[in-house]
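> here is a sequence with its predicted model. Questions after.
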Amino acid sequence: MTDRKRPHRNFYGRLKGKTLKASQRTYLDEDLDRLSPGPVDWALNPERSPLDLGKLFGPKPVWLEVGFGGGEHLVHQAQQNPQVGIIGAEPYINGVAMLLGKIRRAGVENLSVYPGDARDLMDVLPAQSLDRAFLLYPDPWPKSRHHRRRFVTPEHLEPLARALKPGAVFRVATDIEDYVRQALQEIPRCGFDWTARRPNDWRAPWDDWISTRYEQKALREGRTPHYLTFVRR
């Protein structure tokens, strides 16, 4: 038995929105358990045993998307990269239900879905087990007193760095200039190198990018997307 205690963590985002449609409740009832990455919750895994990613995906490289929103990017990447296993973490249950519907329609089989806080998932990811990670249009927490809630803080970045292999890619997309500033300050401090060499490296989207609903909203409201690529040192 382990003597590790469950960390106290505040959660500030939304867990549920509008009433789910009947079809979405069906997706949650019928598909979520099957697509779960394994015993992540403390009630199911009190010893915090590492996830068996080989059992989950076989010998495939493993990617992680933190906060997948409605899941369009996650499904797109799964379709474009069938040779990769991808885990998506999202505590907002409406977004989880939307993703499950997209998975059914797309018929992809290389996705796993964790409907909870990514920090809990990273507790049980084996060290140096991930080949890529995505943080796309995260909650900006615009007020200065709330910046500590952002993902680009050591509380989140240090366990992510532990889970990523040396040389693994970490992509961050945001339309909030102050979030870019904080990301460029904090992410390198946690073991990453920013790969940009010229302005187009952060102004232009990645070659395999699919524009999400969050990006489309940012463009409609006149904000400029930034595409930051880091490599685990």
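That came through fine. Numbers count the residues shown, from 1 in each chain.
> please count neighbours and contacts with C-alpha atoms only from this point.
OK.
> what does stretch 88-107 rub up against?
Contact with stretch 88-107 is made by 14-18, 20, 24-25, 27-28, 31-32, 64-72, 74-75, 79, 111-118, 121, as judged by CA atoms under 8 Å, 6 or more residues apart in numbering.
> this is the other structure I want to compare:
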Amino acid sequence: MSEHPVSPFDPNPPRRNFYGRRHGKTLRQSQKGYLSEDLGDLRPRGITIAENPERRQIDPATIFGDDRPVWLEVGFGGGEHMVHMAARYRQIGIIGCEPFINGVAMLLGKIRAAGVSNVSVHPGDARDLMDVLPDASVERAFLMYPDPWPKARHHRRRFVTPEHLLPLARIMRPGGEFRVASDIPDYIRQTREEVPLAGFALVADTAEPWEDWISTRYEQKALREGRAPHYVTFRRL
């Protein structure tokens, strides 16, 4: 990965390495249908360099049609948490980022089932989205059970590093909330160390979930395997 955050106005940003999976098991026919029929209308426009060669910023109001509060979920997995939040808080707009296409297909099926319309889906790297969102445009961000990258030499690939946290801090509104959930003690350790350095204050650090939490399949797997979930909340300074 690059050691320096990419400017949202840089027309020739450095090439980024991507280490996660983009494809998994063969998609079911219904999931292929979700991708072909639903994804196009839910994608925020102007994210890729090909679509936006000058890296101009996008206005979240054009995504949701008004100036409602915008939330961001980084790596939504199967989409349980994102759809739950969209259904519970209909007055907000939530953008989800996920490069794993199987997870995107799962999310689209949940969106159909829940009938929520206050969602937008970026099927790619969250860094590309953060590049083009305006300063102080996101009120709440979620990092729910991110890829742990357990080997020490891979810790720089984690989201809780300056390459990701500094762009996140730029797009977060002062006072905005950043939530992190993980069952990996060393990930929580790195989160506690790195996030405050990017301009956030620690608000809560607990084994008890948030009041509006919904347990995801990743959390259920952690509990089955004897790992204790942990929930950390930060506030943008």
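That came through, no problem. Note that the structure is predicted; figures quoted are calculated from it, not measured.
> what's the TM-score here?
Laid over one another, the chains give 0.96 as their TM-score (TM-score structural alignment, normalised by the length of the first structure), with 228 aligned residues with a CA RMSD of 0.9 Å.
> that older thread, list only those of the contacts of stretch 88-107 of the first structure flagged as buried.
Among those, those buried by neighbour count (16 or more other CA atoms under 10 Å) are 24, 27-28, 31-32, 64-72, 74-75, 79, 111-118, 121.
> in strands only, show me those.
If you go by DSSP state E, those have 64-66, 111-114 in strands.
> farthest pair within those residues?
Maximum pairwise distance among those (CA to CA): 13.4 Å, between Val66 and Leu111.
> give me the mean distance between the longest strand anywhere in the second structure and the first structure.
Scanning the second structure for the strand with the most residues, using DSSP E, yields strand 172-182. Once superposed with the first structure, the aligned residues differ from strand 172-182 of the second structure by a mean of 0.2 Å; criterion: mean CA distance after the TM-score superposition for the first structure.
> let me know the next secondary structure element after that strand.
Moving toward the C-terminus from strand 172-182 of the second structure, the first helix or strand encountered (DSSP states H and E) is helix 185-194.
> equivalent range in the first structure for that next one?
Residues 177-186 of the first structure are where helix 185-194 of the second structure lands when matched by TM-score structural alignment.
> the matching stretch vs the second structure, average distance?
Mean deviation for stretch 177-186 of the first structure: 0.5 Å (mean CA distance after the TM-score superposition for the first structure).
> give me the buried positions along that stretch.
179-180, 183-184, 186.
> residues contacting that stretch, please?
140, 152-154, 174, 194, 226.
> run the last query once more with 10 Å
Residues external to stretch 177-186 of the first structure that are found in contact with it (CA atoms under 10 Å, 6 or more residues apart in numbering): 137-142, 144, 147, 150-154, 157, 172-174, 189, 192-194, 223-228, 230.
> name the nearest residue to whatever residue of the first structure lines up with Glu54 of the second structure, sequence neighbours excluded.
In the first structure, the residue paired with Glu54 of the second structure according to TM-score structural alignment is Glu47. Spatial nearest neighbour of Glu47 of the first structure, excluding adjacent residues (CA to CA, 6 or more residues apart in numbering): Thr2 at 5.6 Å.
> in this structure the one you found contacts Ser49, no?
Yes. Under the criterion of CA atoms under 10 Å, Thr2 of the first structure makes contact with Ser49 at 9.4 Å.
> look at the two and report which has more neighbours.
Ser49 (14 against 8; other CA atoms under 10 Å).
> same list (the ones in strands among the buried ones among the contacts of stretch 88-107 of the first structure) but as JSON lines, adding distance to Gly58 of the first structure.
As requested, those are exported to JSON lines (distance: CA to CA, whole Å):
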{"residue": "Leu64", "distance to Gly58 of the first structure": "16"}
{"residue": "Glu65", "distance to Gly58 of the first structure": "19"}
{"residue": "Val66", "distance to Gly58 of the first structure": "22"}
{"residue": "Leu111", "distance to Gly58 of the first structure": "12"}
{"residue": "Ser112", "distance to Gly58 of the first structure": "13"}
{"residue": "Val113", "distance to Gly58 of the first structure": "16"}
{"residue": "Tyr114", "distance to Gly58 of the first structure": "18"}
